[in-house]
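> got a predicted structure here, sequence first:
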Amino acid sequence: MNSEVKFTLDIAEKLADKYLFEKTGKYLSDVEKTVLQGSWDDKSYQKIAEECDYATNTLSKDYGKKLWRKLSKALGEEVCKKNFREALKRKWQKQKLSEISSYSEGKKEIYIERQPIESICYQTILQPGALIPIKAPCKMGKTLLLNQIVNYTRQKIIVLLD
């Protein structure tokens, strides 16, 4: 039995959301998700437009073009409708490798992302006077989640009151 995790549309969407949020502070819009999903299935803009009741020109020249431009900036490489899958897959594999190497360097914890909880925490912590209660059973990763949030706030240069 192969224990290898397959790169799926769901993973690609979550990665795109993660990198876009890190770069712009915004997530994929519903229309951008529709374009991403249709592109994943190798559908033409015309076919995607028919299925979601948009004008083909609006979808391809407005939403599609902007999506690929934003993803290009977020991923740090040129992305288009034809190559976005491989670009996201490379980021995913790089992320998996860094988790494995950090584990093999003596760390006993591997951080598992919790979408959308993590994203909600990132948005919430940016609000003035934000307080995030974290409650879960023992050994569920509360401290690791808190460390992720603290590291995120440090990247955003937010003052923490101890």
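Nice, I can see it. Just so we're clear, the structure is a prediction, and the values are computed from it rather than from any experiment. Numbering: from 1, shown residues only.
> okay, CA-based contacts and neighbour counts for the rest of this
Will do.
> output the contacting helices and strands for the longest helix along the chain.
Among the segments of the chain that qualify as a helix by DSSP state H, the longest is helix 84-104. Helices and strands in packing contact with helix 84-104 are listed as helix 9-24, helix 65-75; criterion 3 or more C-alpha pairs under 8 Å, 6 or more residues apart in numbering; DSSP states H and E.
> select, out of those helices, the one closest to E118.
Closest approach to E118 among the helices and strands packed on helix 84-104 is made by helix 9-24 (9.7 Å; C-alpha to C-alpha).
> tell me how far R154 lies from K33.
According to C-alpha to C-alpha, to the nearest Å, R154 and K33 sit 30 Å apart.
> comparing these two, which residue is more hemmed in?
Using other C-alpha atoms under 10 Å, the more surrounded residue of R154 and K33 is K33, with 16 against 12.
> second structure for comparison follows:
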Amino acid sequence: MAEVEWKGITWRAAFGSFSVKELLTILKGYGSMEIVSFEKPGCYRGTVSIALNEEGKRDITVYFLEVLGPKRRGMGRHALRELKGMFGGRIFVEDPGEILTDEYSIAESLLFWLQMYREGLIDALDSDYIVLKPDMSLEELKEVESRVECYIREKRANKNVYPGS
């Protein structure tokens, strides 16, 4: 399987295999929309798809993002900033799952993605638990945050309640 180091990150096909030329074409946004995996050693790794938008910028959809190494605080934010700077387009997050750290991992992941949305590092999120759309009103965002806070309280009380319910 071919891999390429591009802008300090190692890229490869997430499924199947691509040549170096195909990988570079995908990364530049001119190929078909494919899913690629990436890793910045010791920092983070993940899986994204890349598509050229109508403005000529490359939008990405993040399917998986994992922070690596002993110093993790702030690395997820750093990864998103690097990806946003590298591709220039919008960042969509689709079903990111959970950060496998402890029993409250879903809640921690939701809080992280909510904060990244508030900071403008992601433009939308679609998961089993919450949906964040581009340009949501403040009232809609507060409603989602309220559901997440309720879910966290219920989870800590050992009840199986999900924020989407």
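Alright, I've got the coordinates. Just so it is clear, the model here is predicted, and its values are computed rather than measured.
> just give the TM-score of the two.
Structural agreement between the overlaid chains, expressed as a TM-score with TM-score structural alignment, normalised by the length of the first structure, amounts to 0.23; 64 aligned residues with a C-alpha RMSD of 5.3 Å.
> circling back: show the subsequent helix or strand relative to the longest helix of the first structure.
Once the chain leaves helix 84-104 of the first structure, the next helix or strand it forms, by DSSP states H and E, is helix 117-125.
> in whatever helix or strand comes next after that next one, what's buried?
If you walk from helix 117-125 of the first structure toward the C-terminus, the next helix or strand you reach (DSSP H and E) is helix 142-155. Buried residues in helix 142-155 of the first structure, counted by 16 or more other C-alpha atoms under 10 Å: 144-145, 148-150, 152-153.
> just want the angle from helix 142-155 of the first structure to helix 9-24.
40 degrees (axes from the mean of the first three to the mean of the last three C-alpha atoms, to 10 degrees).
> give me the angle between helix 142-155 of the first structure and helix 117-125.
With the same axes, to 10 degrees as the criterion, the two stretches helix 142-155 of the first structure and helix 117-125 enclose an angle of 50 degrees.
> summarise which helices and strands helix 142-155 of the first structure is packed against.
Contact here means 3+ C-alpha pairs under 8 Å, 6+ apart; on that basis helix 142-155 of the first structure packs against helix 117-125.
> output the contacting helices and strands for the helix it packs on.
The contact analysis (3+ C-alpha pairs under 8 Å, 6+ apart) places helix 117-125 of the first structure against helix 142-155.
> tell me which residues of the helix or strand hosting K142 of the second structure come out buried.
Secondary-structure assignment from DSSP H and E places K142 of the second structure in helix 138-156. For helix 138-156 of the second structure, the buried set under the neighbour-count rule, 16+ other C-alpha under 10 Å, comprises 141, 144-145, 147-149, 151-152, 155.
> and what of stretch 95-104 of the first structure?
Residues E99 are the ones in stretch 95-104 of the first structure that count as buried (16+ other C-alpha under 10 Å).
> circling back: just curious, which of the buried residues of helix 142-155 of the first structure is nearest to K94 of the first structure?
K94 of the first structure lies nearest to Q148 out of the buried residues of helix 142-155 of the first structure, by C-alpha to C-alpha, at 18.3 Å.
> for the helices and strands packed on helix 84-104 of the first structure, which one sits closest to T124 of the first structure?
The closest of these to T124 of the first structure is helix 9-24. By C-alpha to C-alpha, the value is 13.2 Å.
> so which elements touch the helix or strand hosting I26 of the second structure?
Element membership for I26 of the second structure (DSSP H and E) is helix 20-27. Where contact means 3+ C-alpha pairs under 8 Å, 6+ apart, helix 20-27 of the second structure is packed against strand 3-6, strand 9-13.
> coming back round to it: which among the helices and strands packed on helix 84-104 of the first structure is found nearest to Y122 of the first structure?
Distances from Y122 of the first structure to each of these were compared using C-alpha to C-alpha; the minimum, 9.4 Å, belongs to helix 9-24.
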